[in-house]
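[1] Fold the stuff below for me.
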Amino acid sequence: MSHVDTEVRPSNFIRNIIDEDLESGKHTRVHTRFPPEPNGYLHIGHAKSICLNFGLAQDYKGLCNLRFDDTNPEKEDIDYVNSIQADVHWLGFQWDGEIRYSSNYFDQLHQYAVELINKGLAYVCFLNGEQTREYRGTLKEPGKNSPYRDTFVEENLELFEKMRKGEFKEGECALRAKIDMASPFMCMRDPVIYRIRFAHHHQTGDKWCIYPMYDFTHCISDALEDITHSLCTLEFQDNRRLYDWVLDNLDDFQAPNRTRQYEFSRLNLEYTLMSKRKLNDLVVRGLVSGWDDPRMPTIAGLRRRGYTPAAIREFCRRIGVTKQENMVEVSMLDACIREELNEHAPRAMAVINPVKVIIENYPEGQVEKLSAPAHPTIESMGERELVFGRELYIDADDFREEANKKYKRLIQGKEVRLRNAYVIKAERCDKDEAGNVTTIYCTYDDQTLGKNPADGRKVKGVIHWVEATSAVPAEFRLYDRLFNQPNPAAAETVDEVLNPKSLVVKHGLVEPGLVNAEAEKAYQFEREGYFCADSKDSSPEHLVFNLTVALRDSSN
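    Predicted coordinates for the structure are as follows:
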């Protein structure tokens, strides 16, 4: 009998490992964790890890912890802690029990460090940073032992206690594991496991002035929480040796079924940066409006832009889980949100580049109420009310005085259908001094309302519109890729690959029913794209709509 839910899900090497562990009896349950560092907002790459760790726990009816890797207080902030919790919830997942912090284990971590010192497996080193790098060697040359490597255990215990009491300066010394300076793996050449930092910690305050390093903290935290499968990205593959070394040499973690680390390829997405350090630089320098700028690849940014949790989860499912590094086309992410919104987003009309239309044979002062479906195929969404009158606005690109046969919109002397309304014919137009059309004069046929006009007339072109007196002014933020190169991480500087047209602002009009549009809820603006009201800047008094995604892939 399978341990996993019966829903068909793509298999991968991690699922195969879990299945083998459960079948062999090595583990009787699945317990994963998601361990973000609270030094920035989560991005789409973290979404892959969230969906993997929480998704496996769900599928195998197991547990998943949310644990903050908070060992670097200088770069961490409670705002990041809160945003990460919000992102995990928004994606549709719930962690097991209380939130964990690596700082919860600082007392135990300190005792485990003392245990290593007592076993002669850790020592206090007074080499400075430059000297430490010099002694470490290179990928081609082995390192050499620190002159402090053979300090007696008793002295190391005293020195480490002085470190804990704050009797040394930052950078003056560090606690290092005693492993192998000739190891072919750099991470095994006596890595630092504790360093001095006189920094206030958002969870422990000023209790500590020494903080454990990630590689020492992570494996012990996993073991203390009884994690069965510790999933990391490939850059931690070599570090698995240190992960195992630490646990191998601590008495509490000798069980044969203890936690093991497994690595998978991180998400590399075209036109996207996945470095929180570089993303933070964009925020600090004001090149974006914040971590939740809709051009950012952060989960908060995607949410503000109108992406849905279901679309992101589907994207993570499609890209799969492998050990092979690759670059994912951004069109795959766009396709996921486009498919999701095409099925679920209500329809509306918005005119982004408005030009006035006057229907000369429509009675002056008269307006009428028309009905249109909120969605073309989902009847349960109901109907929406439109206002029609003598003066309308259409998009300026939907009118030509002359055009070839491929142009299916309004041409002077020809007819076009207004979406969910009448057929109109363009008779003439006014222009300004620059030659731009300012007003189009039309006539309409009052027998052509609806999908099945009484006269059976077939008009090829259909355009969208809004009625002039009832339409609501709106700002449209048209977002494009933040970078103009597929691999911005390869550029010498971020500035040289920034897309100067990543945000274009337009001012136009929307149908009146959108005045109270719900923030972050996407609408299909017919023939324009998917948009949502901005969660920060939009209000009934000043509507602001963000472009979520175009109706089709513009790269094709």
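[2] going forward, measure contacts and count neighbours with C-alpha atoms only.
    OK.
[3] Please, where are all the helices along the stretch 251-400 of the chain?
    Ranges of helices in the stretch 251-400 of the chain, per DSSP state H, counting those that start in this stretch, are 276-284, 299-305, 309-319, 330-344.
[4] Buried residues, the first one. List them.
    Just to be clear, that refers to helix 276-284. Buried positions in helix 276-284, judged by neighbour count with 16 or more other Cα atoms under 10 Å: 276, 279-280, 282-283.
[5] I'd like the structure of this one too, to check against the first:
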Amino acid sequence: MTTETAPSTNFLRNIIENDLKSGHLENRRWAPPPATAALRQAAAPDPARIRTRFPPEPNGYLHIGHAKSICLNFGLAKDYAGICHLRFDDTNPEKEEDEYVRAIIEMVHWLGFEWSVDGTEHCYYASDYFETMYAFAEALVQAGHAYVDEQSAEQMRQTRGTLTEAGTDSPWRNRPAAESLRLLREMRAGRHPNGRMALRARIDMASPNINLRDPVLYRIRHAEHHRTGNTWCIYPMYSWAHPVEDALEGITHSICTLEFEDQRPFYDWILQRLVELGQLAEPLPHQYEFARLNLEYVVTSKRKLRQLVLEGHVAGWDDPRLPTLAGLRRRGYTPASIRLFCERLGVTKADSRIGYHVLEQALRDDLDPTADRAVAILDPIRLVITNFPADHAETCSAPLNPHDPDGPRRHFPFTRELYIERDDFREDPPKKYFRLFPGNLVRLKYAWVVRCTGCTRNEHG
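    Got it, this is the predicted structure:
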């Protein structure tokens, strides 16, 4: 018996179905990433009808909020004969570790999802594309679409403008492409300190969308990377790496949470420029946004969870008090219950907060048909069966699961002295009290009917 429900339709499913019907995803080609335009054009047809991806940053353990994205991306790929990639967006060397990579892989597997298809492991790392992304950056500089800016981060913030006021051009915005290219190569060679300069896209400092006001593409970070070591000292910004990674992997539907909606114009701008420069091949990925999972009274910020772990307030990332998937697993949650929870939430663009009871109910619904039962008396009082021999015991039994009365059973003795819950007895019962009280008959579950003939108290009442 399963508690998982059939997938319900949503706006993302409608988009995918329309894309498949329109035929614009046909004749796509796929090559192992990083697949530039030349590699893609020479490749075989893509065996996947669609490609999605789950792209966590390995800077912490996955939490319940990630479960929705995991189930959505892997679920859509499965339902539409596609492939979902597991991609590690490891572009920030100061916070990422191999421990987190291993933990993420373990949790995605635990939830029941795979990225190995026909012998091919579709597990990728942004760091594997660093050389390709850098070559794309040089192409943008040479074409006049990017420049090296020597303003400080604070100066960039001051000249970016506001929602109602246009930004101000950098003094280095119109420097010659050859000069920017020379400086970019110096940045890569490690000849400049952190914060000394950055590579920015040249778009529109007066754009009403602040994300298009010459966003930073590369910053200098002299830090050791968990995979590439000290090979690089410049690292791509996520807003630049994200669309490039999607394109290099042949992703068709790039599904993000709503906070990335304002970044979509930059996502499209980057890909269009790279197609024009012959670096990428069409069709291009398209970004879609959905509302993230927010649980009432639950903190899912990885920064705050990391603080709890590092300062020793909890026993680790898998502490059962934490909303991490590892913590929920230790608390007793099952993969099926979390998948059921995510399915019941649906997919919308409207932000909302979900009560924790919805998650708990999903666990109950998953466990109820299969979980073995046990009984515990938490606040006991003694029950003496006065007409039962003191030296005798009868063996009673009950099904381990009431939904399977013919299945395995547990056995327990019925003796002269038993214990019942204190709340199951009243000397002076209120109206409509149907449990044990003087003169009343009740059935002891899986045993016999008893009549209360009175009660006695000790010196403590």
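[6] that older thread, quick one, which of the helices of the stretch 251-400 of the first structure gets closest to residue 525 of the first structure.
    In terms of Cα to Cα, the element of these nearest to residue 525 of the first structure is helix 330-344, at 11.0 Å.
[7] What segments of the first structure are helices?
    Using DSSP state H, the helices of the first structure run over 13-24, 44-59, 78-90, 106-118, 129-136, 153-165, 214-224, 240-248, 276-284, 299-305, 309-319, 330-344.
[8] Following superposition onto the second structure, what is the mean distance for the longest one?
    By that I understand helix 44-59 of the first structure. Superposed on the second structure, helix 44-59 of the first structure shows a mean distance to its aligned partners of 0.9 Å (mean Cα distance after the TM-score superposition for the first structure).
[9] ok, now the first one?
    With the two structures superposed, helix 13-24 of the first structure lies on average 1.2 Å from its match in the second structure, counting by mean Cα distance after the TM-score superposition for the first structure.
[10] Measure how that helix sits relative to helix 44-59, angle-wise.
    Here helix 13-24 of the first structure runs at an angle of 20 degrees relative to helix 44-59 (axes from the mean of the first three to the mean of the last three Cα atoms, to 10 degrees).
[11] so helix 13-24 of the first structure corresponds to what in the second structure?
    Aligned using TM-score structural alignment, helix 13-24 of the first structure spans residues 11-22 in the second structure.
[12] Run the chain-centre distance for that stretch.
    Relative to the centre of its chain, stretch 11-22 of the second structure is centred 23 Å away, using Cα atoms, centre = their mean, to the nearest Å.
[13] List the contacts of that stretch.
    25-26, 49, 76, 288, 347-348 (Cα atoms under 8 Å, 6 or more residues apart in numbering).
[14] Distance to residue 244 of the first structure added to the buried residues of helix 276-284 of the first structure, as a markdown table?
    Formatted as a markdown table, the buried residues of helix 276-284 of the first structure follow (distance: Cα to Cα, whole Å):
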| residue | distance to residue 244 of the first structure |
| --- | --- |
| 276 | 27 |
| 279 | 32 |
| 280 | 33 |
| 282 | 37 |
| 283 | 37 |
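[15] Among those residues, which one sits closest to residue 84 of the first structure?
    Distance to residue 84 of the first structure across these (Cα to Cα) is lowest for residue 276, with 13.3 Å.
[16] Which residue is the nearest non-sequential neighbour of the alignment partner in the second structure of the closest one?
    When the second structure is aligned by TM-score structural alignment, the residue opposite residue 276 of the first structure is residue 302. Excluding the flanking residues, the one nearest residue 302 of the second structure by Cα to Cα, 6 or more residues apart in numbering is residue 60, at 6.3 Å.
[17] In contact with the residue opposite that neighbour in the first structure once aligned, which residues?
    Mapped onto the first structure by TM-score structural alignment, residue 60 of the second structure lines up with residue 40. Contact partners of residue 40 of the first structure, counting by Cα under 8 Å, 6+ apart, are 76, 80, 276, 280.
[18] just residue 390 of the second structure next, same as before
    415-416.
[19] how does it look with 6 Å?
    The neighbours of residue 390 of the second structure, taking Cα atoms under 6 Å, 6 or more residues apart in numbering as the test, are residue 416.
[20] How about residue 214 of the second structure?
    Here residue 214 of the second structure is in contact with 200-203 (criterion: Cα under 6 Å, 6+ apart).
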